[in-house]
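Trainee: sequence-free structure coming up:
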């Protein structure tokens, strides 16, 4: 594995900070287009899923049921003693 730093002129042109990422496309003519990698808070798949849920709840309100104590016990048995920090950053392999 080789690790290369982005040249200073490229970082300045793209407005990159130390931990920012780049995106690149290798064109058919052999040239490379480099852009600043922009993360988006919008997730089209998640948005569609949430829209689906909202429509389903609206069309089938009779299906909404409270969580029973039995269901809660079942969920707790499945997750055991797992501790999850939802604010912890993902590792490079998980991104």
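Mentor: Arrived safely. All values reported here derive from a predicted model rather than from experimental measurement. Residues are numbered from 1 along each chain as shown.
Trainee: okay, CA-based contacts and neighbour counts for the rest of this
Mentor: Will do.
Trainee: Show the contacting residues for residue 12.
Mentor: Residues near residue 12 by Cα atoms under 8 Å, 6 or more residues apart in numbering: none.
Trainee: and here's the other structure:
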């Protein structure tokens, strides 16, 4: 493997953008996961495969995603929710993003 040297700038929120050459070398794209490991004074970045902590929930979410992508089992849901789910299938989700509007539990 050839050596790649790139620089990235840390934002005020502690975020960086992985340079394109690094993303390509790791084989990650939008929504891809990377893992960070601190070894001595160095940080090693590797591609990570995301698995839900609970295998049953992970399997359920996988089946649900496949159904959403295929458009199956969505007849009983409101049309606007179905459209939003289909429009967002395959899009990265930022769980730290602020929620607009009110939330009722």
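Mentor: Happy to help now that I have it. Small disclaimer: the values here were computed from a predicted structure and weren't measured.
Trainee: Send over the TM-score of the superposed chains.
Mentor: The TM-score (TM-score structural alignment, normalised by the length of structure 1) is 0.41; 55 aligned residues with a Cα RMSD of 3.3 Å.
Trainee: which is the next helix or strand following the longest helix seen in structure 2?
Mentor: If each helix of structure 2 is counted by residues according to DSSP state H, the longest one is helix 55-70. Per DSSP states H and E, the first helix or strand lying C-terminal to helix 55-70 of structure 2 is helix 79-88.
Trainee: Name the residues of that following helix that come out as buried.
Mentor: Buried residues in helix 79-88 of structure 2, counted by 16 or more other Cα atoms under 10 Å: 82, 85, 86.
Trainee: Going by contacts, tell me the helices and strands next to the longest helix of structure 2.
Mentor: Judged by 3 or more Cα pairs under 8 Å, 6 or more residues apart in numbering; DSSP states H and E, helix 55-70 of structure 2 is in contact with helix 79-88.
Trainee: ok, residue 35 of structure 1 - contacts?
Mentor: Counting by Cα under 8 Å, 6+ apart, residue 35 of structure 1 has contacts 14, 22, 23, 24.
Trainee: Narrow the residues you listed to those that are buried.
Mentor: In the contacts of residue 35 of structure 1, nothing passes as buried (16+ other Cα under 10 Å).
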